[in-house]
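[1] With the sequence up front, the predicted model follows.
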Amino acid sequence: MDQFISLVNPEREIQPFVVNLTGINSKMLKNAPKFYEIAKRIIEITEDCVIVAHNAEFDYRILRTEFKRLGFPYKRKTLCTVSLSKTLIPDQASYSLGKLARALGIPVSDRHRANGDAIATVKLFKMLLAKDVKKAIVKDAIVVEPTFKMEPSLKQILNDLPNITGVYYIHNQAGEIIYIGKSKNIKNRISQHFTNTNSKSKKIQLQTAAVTYEATGNELVALLKESQEIKSNKPIFNRALRRTIFTHALYSFEDDDGYLNLSIDKADGRKKAITTFSTRNSGKQFLFKAVEEFHLCQKLSGLYPTKSNCFNYTIKQCEGACIKEEPYETYNKRVQQLIDKYSYANKNMAIIDKGRDISERSVVLIKNGVFAGYGYINLNYQITNSSVLESVITPMENNRDTQHIIQNYLRRNKNLKTIIF
């Protein structure tokens, strides 16, 4: 019936990831209208209408926020094509607009721009209307407001929280910590606590009086700090939470012929592990990749039980350690490379990661294979030896949990900067 398309000048610089996603940069928006200049047109075009959008709550929240800044109570009915699609087109691999449109044969042009996405959503909605034989869309799916509303006090708490990586603490009226967590985005994570309807979330919502937080700059420090703080404070709602148990570990041993063998086994604190895993399967998946990366023997890695050669030998991807064709000295060097890469046993090292602002870096210090603590340094600060770093390090307990957290983080972030002393 009608259409309105416009760029909007946000009166601030566009973040780089948004530029990469949309192709819209600050220069393109220099002469675009500001929101208040198009607000009247938006009100007119949406008057007496239902706002249909893919993830409607997100779009509607943005519109309401902008109108609220102008002092106007913008209120419309909404309908979400994500939830409708899940009901009417079940078992799809993904319900993102691009992948869903591709699966349903809906052409999408100008992706991540308002016009292309809106036209694709119209076509999807028409398809959903045709599939809705029970007319559930008309009867039930239109909502004036989100079904769950936050209490005003929780809203105020949420408004004061930042979108940063760190550890957060939920307090009751007596100031006691009732829950500790970590997140890459504290505000978003607390919002989930405040809007979830499961039993634990409802109890937290009823008892929350305040939320405090500590910025960490990166996930590694957040994970380490969360682990220690939970052990120290024993918050009531963390006790009920099933913590991850690191059940399996990678071990090495020398066989009778002098070859270093690898095996995934149940974690045993008395034995020195190369690295640890939450499940046996995750350990085996890691080992399959390691065999390929370091050109190791499947048989000597415990992945191919046989009395003769391993499968990789038949396809010339194993040098023959399984049948003693490759000397153990040369084979063991490659196994040692794996051990050196994924174990920090007996090492003195610093793991360098992002800090809490652009001018600093975080440092996690390992002394003689033992986690010593973490700290922050200025970019101009020269790291020369471990003794210099100890002045900025906050000491922390070394235990199985911290070992697993560090090893797992190093496995997942292969380009992380490390300094060996």
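    Thanks, I have the structure now.
[2] hey, let's count contacts and neighbours off CA atoms from now on
    Will do.
[3] In the stretch 1-150 of the chain, mark out all the strands, start to finish.
    Under the criterion DSSP state E, counting those that start in this stretch, the stretch 1-150 of the chain contains strands at 50-53, 77-80.
[4] most packed of these?
    strand 77-80 (a mean of 20; mean count of other C-alpha atoms under 10 Å).
[5] then this one, side by side with the first:
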Amino acid sequence: MYAILDIETTGGQFNEEGITEIAIYKFDGHEVVDQFISLINPEIPIQPFVIKLTGINNAMLRSAPKFYEVAKRIIEITEGCIVVAHNASFDYRVIRTEFKRLGYDFVRETLCTVDLSKKLLPEQASYSLGKLVRSLGIPIADRHRASGDAMATVKLFKVLLAKDTNKEILTGLVKSEIDSGISPKLLDILDKVPSKTGIYYIHNEQGAIIYIAKSKNMKRKVNQHFTQNSKKALRIQKEVFTITYEETGSELLASLKEVREIEINKPKYNKVLLKSTVPFALYKQKNKDGYYGFRILKKDKRRKEITCFATLQEGEKFLDYVTEKFQLCKHVNLDVAEHKPCTAYSNKKCLGACLEIENKKAYNARVEQFIETYNTKHTNFIVIDKGRTIEERSAIWVENKKVLGYCFFNLNHQINKLNILKNIITPLDQSNESFNIVESFVRKKELKMIPY
């Protein structure tokens, strides 16, 4: 059973908002079986921009019930339900805050239709409620009013339920953020962490950093620390006093900063970075017949790698692409002893190195051509990735295979003015590990790379 809801608020500072309207539709997976819709007197003024957005003004709410007068009905209609909302972390936080003021601990599992839509509808240009439902042909009335937005969320949720045929994603995205075992202290800390991409720092009471991590959703990751029962999680729960964070927008930038910050601060609950985050590498080696081949192996500091990979599968996929594009031979790469045709020979994607037919000099020249082409492209470049807002982008500057730094710029900024970008970069660690992380991300995420 689901309680699909939407609220309108007064606006204002974090955790000081008041609810001005609420709509809840109780949904059994097929149809709405109950509903509650009401204006609410927040007993504080509404921000002018909110009045313009929703059309709800202070005069309309003077005779409306106060929150404590509708609190019992909200508890009853949501009892035993998963609370569903578009951007659920906001609606749920505000409702919980209202109940806290009454001395009541309102606890429900939650499900966010933004997160669910990103999983099940990955090609959408926007995940705002209005644009998303319009792209799906779902009618929406009374936009920015609780009843209209909640009903649009009901219709969107029906579409998402139908798409999630195995219910695997739906089950995985249900959050029990507020578990009965979480202390009020941890709840207060969790409330302050955004559901954004970035890097966060867990501090003890003396201000020392005891743990650092990056995440695509910092709030969800911190919640895991507060609900898990591992030895490390229980120690963090006991010692945490506050959490600071930095939004990056870019998962790549968060990864680069995580490595650097752990190396600098050496938090006691982070594993020392003895292991590389990109432990596999591509190496060139000559087989017994004199042909150069490529192998994906564990990184060896004694040998010069061509490029590195986070996983063996990532490396194998890249090697398959290179082998096909440069008409190389899989048997040479695998160092197969027998002279028999490889699978690509019959369709002329291999020119016969497996049978020792192709001229060694010509074959090895193509191997060197790939290495030269790759090194030329991957020596000096800028990676363009997401920024902290919709209008913003991040730029990560690489020169001579060293990560010099990063900066943020607006979409209306001229990216071809490289001298401007270079002047505003914030320095980053220049280790080989950082460069390997950048290469791996560019391949996996297909990020925009500008050689210069």
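    Received it, and whenever you're ready, just let me know what you need. Bear in mind that the values here come from a model prediction, so they are computed numbers and not experimental data.
[6] mind giving me TSV with the strands of the stretch 1-150 of the first structure and columns for distance to Phe286 of the first structure?
    As requested, the strands of the stretch 1-150 of the first structure are arranged in TSV below (distance: least, C-alpha to C-alpha, whole Å):
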stretch	distance to Phe286 of the first structure
strand 50-53	41
strand 77-80	40
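[7] And those strands: which comes nearest Ile323 of the first structure?
    Between Ile323 of the first structure and these, the tightest spacing by C-alpha to C-alpha is seen for strand 77-80, at 61.9 Å.
[8] what's the closest one packed up against?
    Under the contact criterion of 3 or more C-alpha pairs under 8 Å, 6 or more residues apart in numbering; DSSP states H and E, strand 77-80 of the first structure touches strand 50-53, helix 56-69.
[9] Please produce a markdown table containing these, extended by distance to Phe35 of the first structure.
    What follows is these, written out as a markdown table (distance: least, C-alpha to C-alpha, whole Å):
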| stretch | distance to Phe35 of the first structure |
| --- | --- |
| strand 50-53 | 18 |
| helix 56-69 | 8 |
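[10] These: which one's closest to Ile264 of the first structure?
    Using C-alpha to C-alpha, those put helix 56-69 closest to Ile264 of the first structure, at 44.8 Å.
[11] which strands and helices sit next to that closest one?
    For helix 56-69 of the first structure, the packing partners by 3+ C-alpha pairs under 8 Å, 6+ apart come out as strand 77-80.
[12] So which bits of the helix ranked longest in the first structure are buried?
    As assigned by DSSP state H, the longest helix anywhere in the first structure is helix 114-131. By 16 or more other C-alpha atoms under 10 Å, the buried positions in helix 114-131 of the first structure come out as Asn115, Asp117, Ala118, Ile119, Ala120, Thr121, Leu124, Phe125, Met127, Leu128, Leu129.
[13] For those residues, give me CSV that also has distance to Cys80 of the first structure.
    Below are the buried residues of helix 114-131 of the first structure laid out as CSV (distance: C-alpha to C-alpha, whole Å):
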residue, distance to Cys80 of the first structure
Asn115, 18
Asp117, 14
Ala118, 13
Ile119, 15
Ala120, 14
Thr121, 10
Leu124, 11
Phe125, 9
Met127, 14
Leu128, 11
Leu129, 13
